[in-house]
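the sequence and its predicted three-dimensional model are supplied below.
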Amino acid sequence: MNNLSTTVQRGKEREKDITEQDKQDEDEEKPRCEWDFSLSTVVSSRITSGAVSDALGVIEFDPSNTVIATGGIARKIRIYCLKSLFPESSQGERNTTLLLDHSNVCSNCICTPAKLGSLRWKPGSGGKVIGSGDYDGVVMEYDLEKGVSVFERDEHGGRRVWSVDYTHWDPVVGASGSDDGTVQMWDPRCGGDGGRCVAVTQPSAARSPVCSVEFNPFGGPLVTVGCADRKAYGYDVRRMVEPTVVFDGHKKAVTYVKFLDSTTVISAGTDGCLKLWNVNDSSSAVRTYRGHVNHRSFVGLSVWRHGGLLGSGSEDNQVFVYDRRWGKPTWVHGNEPGCDGGFVNSVCWRQVEEDNCTLVAGGSNGTLQVFMGRRKACYEEE
């Protein structure tokens, strides 16, 4: 009887979701893609060596937007200069995809003691220091020029660190979110050896894992937290006792929360949805985005703030681009020959304000894909 009741309840929830999405579709105009996207470059170890690299779980552009860092279960931080990934880009458009090998274009590689769940460039370091969170529950910072760690924190009890971020003011304060169900903040001004913990927050009473932490890159005291309890939270860093805002709308774990602008955030969940929220009115999501497949894994989320575009991976090994104005994808890149199986589990936009955009995606098979976008001529004058 209990199983029957549960089945009926789930059926009602699905019907409600479908009804809400149908209403949103009716209210929206048909999405249009104002960009021409193309696959510029594919980087894979299989091209020359036949080996298969490990999953690329995280991709990050440096503050100058000219260098890319990747990490994953291979226990390596790989650094790439963007110009090495498409060296002919300044000489006109190409009609073919450039095929490269990791060993030929990786400019720097640092071995790490554990698998990586997160990477984040440290502000104010001139692109010389990058922070990481790993599967052993340790937060570390690496000096890329020297190739050594310069900072280490081990306060999550050995539980995986899924997310690391830094504030965008001086002095820089860091935060990490972990499987132990906590967000921890540290201040370099306090204590020795890089600082000490100044706040510990447990968003979920059930101590559900914390999957995402991000400070407001536009300034202000808000830090967002995505949690496996199906909710996202916003905290005032000056008082981390309780959240100032709660985003409650996902049916499964919230894996990412990203700021689109100073008052708008995008959340991603393993219910296969992205949701847009206003931080000043979290009573309901402004818009829900559906199309990609996401039931159990981290598939990546990135926002191009200047262009209002959202990038997502998918468990069917595709890359999805959404325009913030419409709930359906405006562009989808299908499977590449030889890249069948696996899924796209990391994406990152280059944050440059221009009529050209760059989206980098990493796969569970270790393949790195670089997509170039150009605004269509018919929209340039709007």
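Received, thanks. Numbering: from 1, shown residues only.

every contact and neighbour count from this point should use C-alpha atoms.
Fine.

burial measure for the closest residue to Val321 other than its chain neighbours, as a count.
Among residues not flanking Val321 along the chain, Gly311 sits closest, at 4.7 Å (Cα to Cα, 6 or more residues apart in numbering). By other Cα atoms under 10 Å, the residues close to Gly311 number 24.

can you tell me which helix in the protein is longest?
Scanning the chain for the helix with the most residues, using DSSP state H, yields helix 2-27.

in that one, what counts as buried?
By 16 or more other Cα atoms under 10 Å, the buried positions in helix 2-27 come out as Gln21, Gln24.

just checking, which helix or strand succeeds the helix or strand harbouring the residue nearest to Val321 along the chain?
Taking DSSP states H and E as the definition, Gly311 sits inside strand 309-312. Going down the chain from strand 309-312, the next helix or strand is strand 319-323, by DSSP H and E.

what helices or strands is that following strand leaning on?
Contacts defined by 3 or more Cα pairs under 8 Å, 6 or more residues apart in numbering; DSSP states H and E place strand 319-323 against strand 309-312, strand 331-333.

who wins for proximity to Gly226 among these?
Minimum separation from Gly226 across these (Cα to Cα) falls at strand 309-312, 16.2 Å.

got the buried residues for the closest one?
In terms of neighbour count (16+ other Cα under 10 Å), strand 309-312 has its buried residues at Leu309, Leu310, Gly311, Ser312.

list the residues that contact the first one.
Contacts of Leu309 were listed using Cα atoms under 8 Å, 6 or more residues apart in numbering, and they are Val303, Val321, Tyr322, Asp323, Arg324.

buried subset of these?
Among the contacts of Leu309, those classed as buried by 16+ other Cα under 10 Å are Val303, Val321, Tyr322, Asp323, Arg324.

show me which of those residues is closest to Trp121.
Val303 (16.8 Å).

just send the buried ones among the contacts of Leu309 back as a markdown table, with distance to Ser107 too.
Shown next, in a markdown table, are those (distance: Cα to Cα, whole Å):
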| residue | distance to Ser107 |
| --- | --- |
| Val303 | 26 |
| Val321 | 29 |
| Tyr322 | 32 |
| Asp323 | 33 |
| Arg324 | 35 |
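
in addition, the following structure is provided for comparison:
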Amino acid sequence: MGETLTQFVGVSEDGARAIMRFSMADRTNFNGWEKLDSRGKGGQGEVFRVRKGGDSPAVSVDRGMDAIRGCAAYASRPDRETAGREFVSFIRDIVREVAAGDRAPLGALKMLHTIEDQSASEKAGGRMAQEVAALNRFQHPSLVRILEAKPDERWFVMEYFDRGTLHGHLTRFRGDVLSSLRAFRPLLEAVAELHKGGYVHRDIKPANVFIADDGHLVLGDFGLVINPGAADPRLTDTYENVGSRDWMPGWAMGVRMDDVKPNFDVFSLGKLLWSMVSGKPFLRLWYFLEPEFDLERMFASEPAVRWATRIFRKCIVEREADCLNDAGELLMLVDETIGALRIGGQVLRKKDGFHLRCNVCGLGSFYVKIPYGGEDTVVFCDNCGHGFSFRGVKEKVGWE
């Protein structure tokens, strides 16, 4: 049909497709939101791309079908020249109205399946209500927004992001630690707000992080969010394994739901940052130092990756005791790291040395190795001979 309309009426291919989409649209009413297409299906529900009708110009189903039948109806009239002009005008009006409708706000409709098991159905509905409540409570640019919700009717509409998820754009930050951290920070700040409010997301991964039109990252899919201190035992199994196994910490496997802590998300956030810097979708367990996953091997000529490794050592860990407590602590570490990278700071190891320009004569320089182990060191400018003393340290600070 698109070809017929394009040739006969002179409308664009997009216009022709708009008419076809309209004629095939699911007109089930969700308070004015109309389904366009499915964007994913799970065990408990399905997500659809939807468009808001309401005050936007709309075409009735009957008129849309008239446009389709019109090709034959107008072609059969004896006054072909007049009929042709009228048909062209008729179709162009419809195309304009449908195109205007296409510019109406888009959303992502999440609706639950009909479940025969009453207990399972009530649990799914309760989780949706909990998801909606969490999203309505926390307002942050890096948390997806609810546009409309009817949890008692088992559906809600949230923001829709045309650019998709981080999973499909991992190479965007590959090898650039500072850019990765700058993009990661607002998302981390949003999770810190969740943790302050007593919530744990439990499903942080690239596929659940959306890219907004301006490029900033937005965390979505709150279907597994939990407030451990206020968890309704009817909504989750006591020893339920939740989230994506590849993105959750090993210590959380099989724990009681009321024992889930914010460091669950810290582990996942660390792996998310690893994916951003590496450009890869998968890191096995906590093996970021294994040759296959070691960023310092992947980007041997990029010293900034040492800063990323420093962060991973406090997030992507095997033992819970070695992990930062919450996203707020991780945020402080990330801010410290961004500040150091902005001024060209380096993470140094004991074996490392570096040249510094003499700030007395401005011409010479001196070579310094880390005065590790408590011994003070004095070095001299190779031009003016001025001496510089460095106090030794007994503990590791900025190096590993």
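On my side now, so go ahead. None of these values were measured; they are calculated from a predicted model.

TM-score of the superposed pair?
The TM-score (TM-score structural alignment, normalised by the length of structure 1) is 0.23; 148 aligned residues with a Cα RMSD of 6.8 Å.

quick one: which of the buried ones among the contacts of Leu309 of structure 1 is nearest Cys273 of structure 1?
Tyr322 (11.6 Å).

my guess is the closest one contacts Leu310. True?
Yes: using Cα atoms under 8 Å, Tyr322 of structure 1 is in contact with Leu310, at 5.0 Å.

buried sites along the helix or strand harbouring Phe87 of structure 2?
Taking DSSP H and E as the definition, one finds Phe87 of structure 2 inside helix 80-102. Neighbour-count burial for helix 80-102 of structure 2 flags 83-84, 87-88, 91-92, 94-99, 101-102 (criterion: 16+ other Cα under 10 Å).

would you reformat these as a markdown table and include distance to Asp14 of structure 2?
Below are the buried residues of helix 80-102 of structure 2 laid out as a markdown table (distance: Cα to Cα, whole Å):
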| residue | distance to Asp14 of structure 2 |
| --- | --- |
| Ala83 | 24 |
| Gly84 | 22 |
| Phe87 | 19 |
| Val88 | 16 |
| Ile91 | 14 |
| Arg92 | 13 |
| Ile94 | 13 |
| Val95 | 9 |
| Arg96 | 11 |
| Glu97 | 13 |
| Val98 | 10 |
| Ala99 | 9 |
| Gly101 | 13 |
| Asp102 | 10 |
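
ok, of these, which one's closest to Asp37 of structure 2?
Asp37 of structure 2 lies nearest to Asp102 out of these, by Cα to Cα, at 13.3 Å.

now do that closest one against Glu13 of structure 2, distance only.
For Asp102 of structure 2, the distance to Glu13 of structure 2 (Cα to Cα, to the nearest Å) stands at 14 Å.

reformat the helices and strands packed on strand 319-323 of structure 1 as JSON lines; add distance to Asp17 of structure 1.
Listed next are those as JSON lines, based on distance: least, Cα to Cα, whole Å:
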{"stretch": "strand 309-312", "distance to Asp17 of structure 1": "21"}
{"stretch": "strand 331-333", "distance to Asp17 of structure 1": "23"}
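
what's the closest of these to Ala361 of structure 1?
Nearest to Ala361 of structure 1 among those is strand 309-312; the distance by Cα to Cα comes to 8.8 Å.

from Arg290 of structure 1, how far off is Asp27 of structure 1?
For Asp27 of structure 1, the distance to Arg290 of structure 1 equals 15 Å [Cα to Cα].

I misspoke; the intended subject was Gly133 of structure 1.
Here the criterion is Cα to Cα. By it, Gly133 of structure 1 lies 29 Å from Arg290 of structure 1.

of those two, who's got more company?
Gly133 (29 against 18).

confirm that the more buried one sits in a strand.
Yes: looking at Gly133 of structure 1 with DSSP: H, G, I helix; E, B strand; the rest coil, it is inside a strand.

can you pull the contacts of it?
Listed by Cα under 8 Å, 6+ apart, the contact partners of Gly133 of structure 1 are Leu116, Gly117, Ser118, Leu119, Val139, Met140, Arg160, Val161, Trp162, Ser163, Val164, Ser176.

return the member of the residues you listed nearest to Glu152 of structure 1.
Closest to Glu152 of structure 1, out of all of those and judged by Cα to Cα, is Met140, at 4.4 Å.

and the strands in the stretch 51-200 of structure 2?
Residue ranges of the strands in the stretch 51-200 of structure 2, as given by DSSP state E, counting those that start in this stretch, are 106-112, 146-150, 155-159.

the first one vs strand 146-150, what angle?
Between strand 106-112 of structure 2 and strand 146-150, the angle comes out at 30 degrees (axes from the mean of the first three to the mean of the last three Cα atoms, to 10 degrees).

strand 106-112 of structure 2 packs against which elements?
strand 45-52, strand 155-159.

how about these in CSV, adding mean neighbour count and distance to Leu178 of structure 2?
Below are those laid out as CSV (neighbours: other Cα atoms under 10 Å; distance: least, Cα to Cα, whole Å):
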stretch, mean neighbour count, distance to Leu178 of structure 2
strand 45-52, 20, 34
strand 155-159, 22, 28
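
adding distance to Leu295 of structure 2, write those out as a markdown table.
Output for those, formatted as a markdown table (distance: least, Cα to Cα, whole Å):
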| stretch | distance to Leu295 of structure 2 |
| --- | --- |
| strand 45-52 | 36 |
| strand 155-159 | 34 |
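
quick one, which of those gets closest to Leu272 of structure 2.
Taking these one by one with Cα to Cα, strand 155-159 is closest: 21.8 Å.

what lies in contact with that closest one?
Strand 155-159 of structure 2 is contacted from outside by 106-112, 132, 144-150, using Cα under 8 Å, 6+ apart.

which among the residues you listed end up buried?
Here, 16+ other Cα under 10 Å leaves 106-112, 132, 144-146, 148-149 buried among these.

now, which of the residues you listed sits nearest Arg63 of structure 2?
The nearest member of those to Arg63 of structure 2, counting by Cα to Cα, is Leu106 at 23.1 Å.

test my guess that the closest one contacts Arg49.
Yes: with contact defined as Cα under 8 Å, Leu106 of structure 2 counts as touching Arg49 (7.1 Å).

ok, which stretches of the stretch 251-382 of structure 1 are helices?
377-380 (DSSP state H, counting those that start in this stretch).

list the helices and strands the longest helix of structure 1 packs on?
Partner elements for helix 2-27 of structure 1 (3+ Cα pairs under 8 Å, 6+ apart): none found.

so which bits of whichever helix or strand comes after it are buried?
Next helix or strand after helix 2-27 of structure 1 toward the C-terminus (DSSP H and E): strand 35-43. Neighbour-count burial for strand 35-43 of structure 1, counted by 16+ other Cα under 10 Å, picks out Trp35, Phe37, Ser38, Leu39, Ser40, Thr41, Val42, Val43.
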